[in-house]
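Chemist: this one's sequence-less:
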């Protein structure tokens, strides 16, 4: 961590304590940009940007994912809350089949092609037979292309980005004949926080949720509380009912505190005791997995704590940004978890 970053983050802390939230945001943006001057903060405090970027060795994002058999098509959705583009992966032989749909929400500074490349989700969809929807955040909505999980008007059913993303999910499900019983949502960082919001707001739409390096629902209402939650965890947050949820978080994450991952899992589990597994993945990293079941023995949550990992998609490909190839495969484990929920519902 260089001296410029430390200086700017210290300045952001001082400005936050002094109540200068716009100034604090500008300092955070400058730190995350490597010291470069950030764009001017908007006049409306409701559109303050809180980037959530990893500050370790950078991996240059690709403009396009590597070619995968099937179709990777571009689309757009417009609803009452606005318009967003998206990309949709359709595997070979999808015509006439009611396939599952996985919605993937990218992190800050990412885009659908980059996120697809880093998570290898399209390759998994080709092999296992499901659709993948990648909504794209705009720089007009957020200068760093973060989903606005920390803004009060983007945290509830029927409002803002949750309503827009739910509407997009419904439209793609209907247009492509996906199985409405097997629709799932996952995301990284800001995308993970928004995935949790979607699961809580639309439990009838999303059968299960995957949160990687994200934050729990209700962890922030503005830039100050967002900064506090990212740094220290979402202290004092009210418990939020969630669909079955799988959580991945590195215990060396300096961008979003690992306590947030534990709090996401806590929203799903109540007071039940977990089944504990500690192991080392073949790629090198140790991990602790906690599996929680409800009173009926049904899978409620899994929490994967990846030891030594930072703010990056576990088991991801270096072809995308913010990935860690040494950890357990978050893509494979999320899909396993998701499709168990589908089997339960379909049975």
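Modeler: Yes, it's here. All figures in this text were calculated on a predicted structure; none of them were measured in a lab. Residues are numbered from 1 along each chain as shown.
Chemist: Only C-alpha atoms from now on, for both contacts and neighbour counts.
Modeler: Fine.
Chemist: Tell me where the stretch 101-250 of the chain has helices.
Modeler: With DSSP state H, counting those that start in this stretch, the ranges of helices along the stretch 101-250 of the chain come out as 112-119, 121-128, 160-175, 190-201, 223-232.
Chemist: ranking those by burial, who's on top?
Modeler: Ranked by mean neighbour count, the helices of the stretch 101-250 of the chain are led by helix 190-201 with a mean of 28 (mean count of other C-alpha atoms under 10 Å).
Chemist: try this one side by side with the last:
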């Protein structure tokens, strides 16, 4: 894909009114994670992959959104592959998210498709708690992300039992909102440096960890009759207010606590929580020439894993891991962090909407 020619824009009929949020995010140096398919890109421009990138446009009453679909090497129309939906953050594009995160390289190796929704470099509106963007049928960004997911699934013969949603920064807020509004589309959820359902970028920084589970009933109510236990993956740096920074801050930590509480409401135990942190599963490691990290897990009483929480010591607001290309590294991602693309896929692939290899996702 010719970078100079790639202009992914959102053409909306509604008002965005997010200039103040964008200014705040820029000042904080926050994460900019960042019909028939139209073929695309040269292999060396495909975010570390050797397949192709298709540029598509989703049209709805909300307007039009361009988006990218990564098609892994040797894909055939008869293939029925999983789908990884990857939401960028404020101030970036789908192409920048793709090239920074290098999820495509994992997609080649593990055989899945990747969709990159785009909104022209603006924040996804769940980050400011926009009601239309956090509800099913509200006409906002949750509907747009769900629509792109459905359109991609239809156009590429996706295995709809194995669709996963990841988001970073404002994309993480939107991923939480979309997973709650459309749980019937997603088998598992991933969040990088962003908040849970019902929070915005200010409230998640200022609430306490004890308050986070109190938002779980809102998520359950939004999921409604389509609700299912939602496996979830979180990762954030200890120097990031939207990540794992100690108070004030810690949005992704509170998202973890909220989603754990949400799953416990959806599958309550008879004498306490069904899903609990499992200290025996906690491991720590070190990226060579990079950051130390800790990985925690929660499991059901049967030992079934439901979550992973990654804490990256000393990292700021960035997609952990990814490219070393100086055009992206340091702005859109931090290659000194763990390989989020590979680790998130390793987590996601355990789960399916119908229950998969475990009973956690059913």
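Modeler: Ah, there it is. Here the structure is a predicted model, which means the values were calculated and not measured.
Chemist: Tabulate the helices of the stretch 101-250 of the first structure (a markdown table), appending distance to residue 27 of the first structure.
Modeler: Putting those into a markdown table (distance: least, C-alpha to C-alpha, whole Å) gives the following:
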| stretch | distance to residue 27 of the first structure |
| --- | --- |
| helix 112-119 | 27 |
| helix 121-128 | 35 |
| helix 160-175 | 26 |
| helix 190-201 | 19 |
| helix 223-232 | 12 |
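Chemist: Mind checking these for the one nearest to residue 239 of the first structure?
Modeler: For residue 239 of the first structure, the closest of the helices of the stretch 101-250 of the first structure is helix 190-201, at 10.9 Å, according to C-alpha to C-alpha.
Chemist: and that closest one with helix 160-175, angle?
Modeler: 80 degrees (axes from the mean of the first three to the mean of the last three C-alpha atoms, to 10 degrees).
Chemist: Among the helices of the stretch 101-250 of the first structure, which comes closest to residue 209 of the first structure?
Modeler: Distance to residue 209 of the first structure, taken as C-alpha to C-alpha, is lowest for helix 190-201 among the helices of the stretch 101-250 of the first structure, at 6.1 Å.
Chemist: Figure out how far stretch 121-138 of the second structure is from the centre of its chain.
Modeler: 15 Å (C-alpha atoms, centre = their mean, to the nearest Å).
Chemist: Same question for stretch 220-240 of the first structure.
Modeler: The answer for stretch 220-240 of the first structure is 16 Å, by C-alpha atoms, centre = their mean.
Chemist: now do stretch 58-65 of the first structure
Modeler: 18 Å.
Chemist: I'd like the distance between the residue nearest to residue 128 of the second structure when sequence neighbours are not counted and residue 23 of the second structure.
Modeler: Using C-alpha to C-alpha, 6 or more residues apart in numbering and skipping residues adjacent in sequence, the residue nearest residue 128 of the second structure is residue 200, 4.9 Å away. Per C-alpha to C-alpha, to the nearest Å, residue 200 of the second structure is found 16 Å from residue 23 of the second structure.
Chemist: more neighbours, the two?
Modeler: residue 200 (21 against 12; other C-alpha atoms under 10 Å).
Chemist: wait, the more buried one sits on residue 123?
Modeler: No. Between residue 200 of the second structure and residue 123 there is no contact under C-alpha atoms under 8 Å: 11.9 Å.
Chemist: tell me, what's touching those two both at once?
Modeler: Between them, residue 200 of the second structure and residue 123 share no contacting residue under C-alpha atoms under 8 Å, 6 or more residues apart in numbering.
Chemist: ok, the spatially most central residue of the second structure - contacts?
Modeler: For the second structure, residue 166 is the residue whose C-alpha lies nearest the centre (C-alpha atoms, centre = their mean; 1.8 Å). Neighbour list for residue 166 of the second structure: 84, 85, 86, 87, 172, 175, 189, 190, 191, 192 [criterion: C-alpha under 8 Å, 6+ apart].
Chemist: wouldn't the fourth one be in contact with residue 116 here?
Modeler: Going back to what we said before, that points to residue 87 of the second structure. Yes. Here residue 87 of the second structure lies in contact with residue 116, judged by C-alpha under 8 Å, at a distance of 6.1 Å.
Chemist: which of the two has more neighbours?
Modeler: residue 87 (31 against 25).
Chemist: ranges for the strands of the stretch 1-150 of the second structure?
Modeler: Assigned strands in the stretch 1-150 of the second structure, in chain order: 10-12, 52-60, 63-71, 83-87, 113-117 (criterion: DSSP state E, counting those that start in this stretch).
Chemist: helices and strands around the fourth one, which ones?
Modeler: Read it as strand 83-87 of the second structure. Applying 3 or more C-alpha pairs under 8 Å, 6 or more residues apart in numbering; DSSP states H and E, one finds that strand 83-87 of the second structure makes contact with strand 113-117, strand 163-168, helix 170-181.
Chemist: go on, the shortest one?
Modeler: With contacts defined as 3+ C-alpha pairs under 8 Å, 6+ apart, the secondary structure elements packing on strand 10-12 of the second structure are strand 63-71.
Chemist: do the last one as well
Modeler: Packing contacts for strand 113-117 of the second structure, counted by 3+ C-alpha pairs under 8 Å, 6+ apart, involve strand 63-71, strand 83-87, helix 94-101, helix 103-110, helix 141-155.
Chemist: one step back: out of the helices and strands packed on strand 83-87 of the second structure, which gets nearest to residue 152 of the second structure?
Modeler: Among these, strand 113-117 comes nearest to residue 152 of the second structure, with 7.3 Å by C-alpha to C-alpha.
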